[in-house]
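**Student:** Sharing a model that was predicted from the sequence below.
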Amino acid sequence: MKKLLGDERREYILKRLKESNEPIKGGVFAEETNVSRQVIVGDITLLKAKNEPIIATSQGYIYIKANGHSEKVIKTIACKHEPEAAEKELELFVKHGVTVKDVIVEHAIYGDLTASIMVSTSADVHAFMQQVKSTNATFLSALTNGVHLHTVEANSNEQIDRALQELEAEGFLYSEG
């Protein structure tokens, strides 16, 4: 493909994201538009500055589409566990059809720090954990002795409730004291 320039490239990126049901990595956009990945990062930043609902996840960029028909249930869940339990925690959510959208920790200086996770299947959890391992990354919850919040989404309260019951049984839910 020929090198796409500025506005034309950003229109292409936006169109591809809107049409895709899967995350798209920056490297894919770089190849498709014949520019560097860093240029794509800048393009995404400019699109976000124009209030395009794009988020970066460990699997790539996602365009958050307005939900047309059914109303999703969104809740914030407080959790606490050791880093080794992160995969099991995420698996318990997705097992019940619950998407884990992000992780939030409260930092003494910066306030709330939020990072996108966007896992809704076992395959997503596996890919996320592989990325954590391959980059030797540290979980945000390491800043707060394991205490963190997740914004979760599901089709029903029942799905979230079933996930919470299992999380409680595993000791993953946070409570003061």
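**Tutor:** Alright, I've got the coordinates. Numbers count the residues shown, from 1 in each chain.
**Student:** all contacts plus neighbour counts: C-alpha atoms, from now on.
**Tutor:** Noted.
**Student:** host element of residue 131?
**Tutor:** Element membership for residue 131, per DSSP states H and E: helix 122-135.
**Student:** Now do the buried residues in that helix.
**Tutor:** Buried residues in helix 122-135, counted by 16 or more other CA atoms under 10 Å: 122, 124-125, 128-129.
**Student:** ditto for stretch 101-114
**Tutor:** In stretch 101-114, counting by 16+ other CA under 10 Å, buried: 101-106, 114.
**Student:** Pick out the most distant pair among those residues.
**Tutor:** Spatial extent of the buried residues of stretch 101-114 (CA to CA) is set by the pair 101 and 106 at 17.0 Å.
**Student:** circling back: list of residues touching the helix holding residue 131?
**Tutor:** Helix 122-135 is touched from outside by 58-59, 87, 90-91, 94-95, 117, 119, 138, with contacts defined as CA atoms under 8 Å, 6 or more residues apart in numbering.
**Student:** In three-state terms, label the residue most central in space within the chain for me.
**Tutor:** Most central in the chain under CA atoms, centre = their mean is residue 117, positioned 2.4 Å from the mean C-alpha point. Three-state call for residue 117 (DSSP: H, G, I helix; E, B strand; the rest coil): strand.
**Student:** Now it: closest residue in space, sequence neighbours ignored.
**Tutor:** Nearest residue to residue 117 in three dimensions, chain neighbours excluded: residue 102, at 4.7 Å (CA to CA, 6 or more residues apart in numbering).
**Student:** Got another one to weigh against that:
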Amino acid sequence: MSDSKIKANERREQILFHLKRSNEPLKGSSLAEQMQVTRQVIVGDVSLLKASGEPIIATSQGYVYITDSTDHLPYKQSIVCRHEAEQTEEELNILVDHGVHVLDVIVEHPVYGDLKARLGVSNRRDVKKFIERVKSSEATFLLELTGGIHTHTIAASQQEALHDAVEELAKKGILLDS
């Protein structure tokens, strides 16, 4: 094996090492700085790791090695919401304030079909970080592709938490009526 392939393999092992031990998402730019390569090299490395079956996802906060920390949550459901982008923080705060974990957001794109993004927010700090990341990157929310309509997979340790959160979303006019 050539020297550059050994270095690339070692770098990918280091990326895995850091991701598996981190309690927070790791930014590609931070990994690049640690490994003394460009962010694009890290993007390629992570893509190769994902292709080899490693459960790594890219979130708005950085890369995460998935150990599915929501496995312990026995109650899950999907909800369909509709609101303006400016109401996203309110929507997410309602959910997390009831002890609900917001696992993802899904929109139905006319060309690509379902687009799903992992959110992984479970408290107000997570919500704040997510909103700040969207604003600082000048990105748009996925709901802007669909006139505000989107689906969330939510989970909680108690069925009552899901019920109460959904009820409050309905009262606020955020839950899409069936």
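**Tutor:** In hand now; what should we look at? None of the values given here were measured: they were computed from a predicted structure.
**Student:** Now which of the contacts of helix 122-135 of structure 1 would you call buried?
**Tutor:** Buried positions within the contacts of helix 122-135 of structure 1, assessed by neighbour count (16+ other CA under 10 Å), are 58-59, 90-91, 94, 117, 119.
**Student:** if I line the two up, what does residue 163 of structure 2 land on in structure 1?
**Tutor:** Aligning on TM-score structural alignment places residue 163 of structure 2 opposite residue 161 in structure 1.
**Student:** matching residues in structure 1 for stretch 135-148 of structure 2?
**Tutor:** Stretch 135-148 of structure 2 maps onto residues 133-146 of structure 1, going by TM-score structural alignment.
**Student:** how about the matching stretch: buried residues?
**Tutor:** Those would be 139-141, 146, for stretch 133-146 of structure 1 by 16+ other CA under 10 Å.
**Student:** distance of residue 21 of structure 2 from residue 159 of structure 2?
**Tutor:** As judged by CA to CA, to the nearest Å, residue 21 of structure 2 and residue 159 of structure 2 stand 31 Å apart.
**Student:** In terms of neighbours, single out the busier of the two.
**Tutor:** A count of neighbours by other CA atoms under 10 Å puts residue 159 above the other of residue 21 of structure 2 and residue 159, at 15 against 9.
**Student:** residue contacts, that one?
**Tutor:** Residue 159 of structure 2 touches residue 75, counting by CA under 8 Å, 6+ apart.
**Student:** Next: residue 155 of structure 1.
**Tutor:** Residue 155 of structure 1 neighbours (CA under 8 Å, 6+ apart): 70-73, 97-98.
**Student:** rerun that using 6 Å as the cut-off
**Tutor:** Contacts for residue 155 of structure 1 (CA atoms under 6 Å, 6 or more residues apart in numbering) come out as 72-73.
**Student:** How is the nearest residue to residue 144 of structure 1 once chain neighbours are set aside classified with respect to secondary structure?
**Tutor:** Sequence neighbours aside, residue 105 is the residue nearest to residue 144 of structure 1 in space, at 6.9 Å (criterion: CA to CA, 6+ apart). Assigned with three-state DSSP, residue 105 of structure 1 falls in the strand class.
**Student:** Return the residue of structure 2 aligned against residue 105 of structure 1.
**Tutor:** Per TM-score structural alignment, residue 105 of structure 1 is aligned with residue 107.
**Student:** Could you double-check that its match lies in contact with residue 150?
**Tutor:** Yes: the pair residue 107 of structure 2 / residue 150 is scored as a contact, 4.9 Å apart, by CA atoms under 6 Å.
**Student:** check which helix or strand covers the residue nearest to residue 117 of structure 1.
**Tutor:** For residue 102 of structure 1, the element it lies in under DSSP H and E is strand 99-107.
**Student:** residues of stretch 65-74 of structure 2 that come out buried?
**Tutor:** 65, 70.
**Student:** Identify all contacting residues around that stretch.
**Tutor:** 19-20, 55-56, 156-157.
**Student:** From residue 94 of structure 1, how far off is residue 87 of structure 1?
**Tutor:** Counting by CA to CA, the gap from residue 87 of structure 1 to residue 94 of structure 1 is 11 Å.
**Student:** how much distance is there from the helix holding residue 131 of structure 1 to the middle of the chain?
**Tutor:** Its chain's average C-alpha position is 12 Å from that of helix 122-135 of structure 1, according to CA atoms, centre = their mean, to the nearest Å.
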